[in-house]
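Asks: predicted coordinates and the sequence they were generated for:
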Amino acid sequence: MCESFRILCALCRVGLYALYRRLCCKGPSPVRPNFAILCIGLEGAGKSSILATLSGDDLHKIEPTIGFSIKAILFEDCILDVKELGGGDKVRPYWERYFQTFQGIIFVIDSSSEEGKLQTAKTELHNAVKHQQLKSLPLLVILTGQDKENARSVEEVSQFLEADTTFSGRQWLIRGCVVSNKETLLEIFSHFNEILQKNLDAEIEQRQNSPQHTNRL
């Protein structure tokens, strides 16, 4: 009898504790959404280094991406499944073959590049954002090499890219960084992730308010 009573008390404590966690919002964390992201840019711009810094990998072991690589970047509020494409001269003509189903674009530019290379980056960026499968996606342009003497400012590169005109009608950000500075990168991606999350929320709300969803209810 005493043993049964102790078991009953234990069950009650478990139940009360579960109720307490639920009421105080201390239950299990909600599942983080996954976003499929395309990461492109010229060879040597710093794409792999940015992803390595965010993942906590050793920057000294980074090798150039020849074809493509896929990396999951974990944040507190979401997970970015990033497909990074190599930026070499022989790879870029095949970029569009990988322009599949994405929810955002990251384009990386070395802000200390000489003018000819910067012009190539501008051309490739403009071609990508105009592509049918990418033209409506949120865009994050990251300028690396901001610690170098010949680095161009965010304002200078933004004007050079004709950002206000070229990116009109889409959500876009241009931010500068040093690839080894994780704190700055986390701040940059917090703004980008917020855009992705708002788009997801809007999409879910639209589906819930659609006639098909209402009829099923």
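Replies: That came in fine, so what should we check first? Residues are numbered from 1 along each chain as shown.

Asks: going by C-alpha atoms from here, please, whenever you check contacts or count neighbours.
Replies: Will do.

Asks: so who does residue 141 touch?
Replies: Each residue near residue 141 by CA atoms under 8 Å, 6 or more residues apart in numbering is listed here: 106-109, 172-175.

Asks: now do the helices in this protein.
Replies: Using DSSP state H, the helices found in the chain span residues 2-23, 47-55, 115-129, 154-160, 163-166, 182-208, 211-216.

Asks: could I get the ones you listed as CSV with mean neighbour count and distance to residue 137?
Replies: Shown next, in CSV, are the helices of the chain (neighbours: other CA atoms under 10 Å; distance: least, CA to CA, whole Å):
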stretch, mean neighbour count, distance to residue 137
helix 2-23, 11, 37
helix 47-55, 21, 19
helix 115-129, 16, 8
helix 154-160, 14, 18
helix 163-166, 12, 13
helix 182-208, 15, 9
helix 211-216, 9, 25
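
Asks: rewinding a little: show me which pair in the contacts of residue 141 is furthest apart.
Replies: Across those, the longest distance by CA to CA is 14.9 Å; it joins 109 and 172.

Asks: picking up where we left off before, of the helices of the chain, which is nearest residue 63?
Replies: Among those, helix 47-55 sits nearest to residue 63 (CA to CA), with 7.9 Å.

Asks: what's in contact with that closest one?
Replies: Counting by CA under 8 Å, 6+ apart, 39-41, 58-59, 62-65, 71, 73-74, 84, 108, 179-182, 185-186 sit against helix 47-55.

Asks: from these, list the buried ones, please.
Replies: Buried members of the contacts of helix 47-55, scored by 16 or more other CA atoms under 10 Å, are 39-41, 65, 73, 84, 108, 179-180, 182, 185.

Asks: take this one as well and set it beside the first:
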Amino acid sequence: MGNQLTDIAPNTPFLPSFQSLHVVVIGLDSAGKTSLLYRLKLQEFVEAIPTKGFNMERIKVNIGNSKTTITTFQVWDVGGQEKLRPLWKSYTRRTDGLVFVVDAAEVERMEEAKVELHRITRLAENQGVPVLVLANKQDRDGAMPATEVEKVLALHELNSSTLHHTEGCSALDGQGLQPGLEKLYEMILKRKKVLRHTKKKR
């Protein structure tokens, strides 16, 4: 599903500003994935209903202090209910980056989130794909900080070739989204350079 669209973003040596990066947003149901997507798209909070399939939006992001670097992320937001999770792998195949969203205030589901995150990143085709973990709902009382989320999800156990970063954020006010996406962009570029270097060696 959606594989043919990934051909829009081939692995070019340097990313021109008009090239779109294919990014998939996954996570448990009710983590706030769709609200985050539309906070990025519309710059406002949208109360979302559970996603039954997927949403796809193109989002333009200014990278760094220079307003000249604008990157387009082609973002697929895939439903997180248990029965939909087997479909995640259809969307993550050949993606440039994974965004895994957790509800940082829902501590009792962190173990479930950890299992799903490790399952999807262990797939052969996802080896080495950069992972941005968004610890969402930082506006809520009792939300775990990003450093704590990183420990609980055992990100240090991911494949050594998998670059990862955890950012606290809130779909309500948009905090943390810009630095998170900038970090994801950096990790994607770094991986593309490594892949290019490996190809040259062959």
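Replies: That came in fine, so what should we check first? Keep in mind that this is a model prediction, so the values were computed, not measured.

Asks: what would you report as the TM-score here?
Replies: After superposition, the two chains reach a TM-score (TM-score structural alignment, normalised by the length of structure 2) of 0.79; 180 aligned residues with a CA RMSD of 2.2 Å.

Asks: re earlier: what about residue 109 and residue 172 of structure 1, which has more around it?
Replies: Taking neighbours as other CA atoms under 10 Å, residue 109 of structure 1 and residue 172 compare with residue 109 leading, 27 against 19.

Asks: and the residue nearest in space to the middle of structure 1, how far from residue 15 of structure 1?
Replies: Closest to where the C-alpha atoms of structure 1 average out (CA atoms, centre = their mean) is residue 80, at 5.2 Å. Distance, residue 80 of structure 1 to residue 15 of structure 1, using CA to CA, to the nearest Å: 36 Å.

Asks: what do you get for residue 145 of structure 1?
Replies: Distance check for residue 145 of structure 1 against residue 15 of structure 1: by CA to CA, it reads 55 Å.

Asks: list the contacts for the equivalent of the residue nearest to the centre of structure 1 over in structure 2?
Replies: In structure 2, residue 80 of structure 1 lines up with residue 73, judged by TM-score structural alignment. Taking CA under 8 Å, 6+ apart, we find residue 73 of structure 2 in contact with 20-23, 58-61.

Asks: run the last query once more with 7 Å
Replies: 20-23, 58-60 (CA atoms under 7 Å, 6 or more residues apart in numbering).

Asks: dump those to CSV, plus distance to residue 186 of structure 2.
Replies: Converted to CSV, the contacts of residue 73 of structure 2 look like this (distance: CA to CA, whole Å):
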residue, distance to residue 186 of structure 2
20, 14
21, 12
22, 14
23, 13
58, 19
59, 17
60, 16
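
Asks: any quick ChimeraX command for the buried ones out of the residues you listed?
Replies: In ChimeraX syntax, the buried subset of the contacts of residue 73 of structure 2 is picked out as below (16+ other CA under 10 Å):
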select :20,21,22,23,58,59
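
Asks: can you pull the contacts of residue 110 of structure 2?
Replies: residue 152.

Asks: what's the match for it in structure 1?
Replies: Correspondence of residue 110 of structure 2 to structure 1, assessed by TM-score structural alignment: residue 118.

Asks: which non-adjacent residue is nearest the equivalent of residue 149 of structure 1 over in structure 2?
Replies: Alignment note (TM-score structural alignment): residue 149 of structure 1 maps to residue 141 of structure 2. Setting aside the residues directly before and after it, residue 141 of structure 2 is nearest to residue 105 in space (CA to CA, 6 or more residues apart in numbering), at 7.2 Å.

Asks: my read is that that neighbour contacts residue 136, right?
Replies: No - when contacts are counted by CA atoms under 7 Å, residue 105 of structure 2 is not listed as touching residue 136 (8.0 Å).

Asks: which one of the two is surrounded by more residues?
Replies: Legend: neighbour count by other CA under 10 Å for residue 105 of structure 2 and residue 136, higher for residue 136 (32 against 20).

Asks: which ones are touching the more buried one?
Replies: Counting by CA under 7 Å, 6+ apart, residue 136 of structure 2 has contacts 101-104, 168-171.

Asks: repeat that with 10 Å
Replies: Residue 136 of structure 2 makes contact with 31-33, 36, 100-106, 143-146, 167-172, 174-177, according to CA atoms under 10 Å, 6 or more residues apart in numbering.

Asks: the aligned residue in structure 1 for residue 87 of structure 2 and residue 50 of structure 1, how far apart?
Replies: In structure 1, residue 87 of structure 2 lines up with residue 94, judged by TM-score structural alignment. As defined by CA to CA, residue 94 of structure 1 lies at a distance of 23 Å from residue 50 of structure 1.

Asks: can you check residue 213 of structure 1 too?
Replies: Using CA to CA, one gets 41 Å for the distance from residue 213 of structure 1 to residue 50 of structure 1.

Asks: residue 96 of structure 1 touches residue 38, doesn't it?
Replies: No - using CA atoms under 10 Å, residue 96 of structure 1 is not in contact with residue 38, being 11.0 Å away.

Asks: between these two, which is the more surrounded one?
Replies: Neighbour tally, residue 96 of structure 1 and residue 38, criterion other CA under 10 Å: the higher count belongs to residue 38, 24 against 14.
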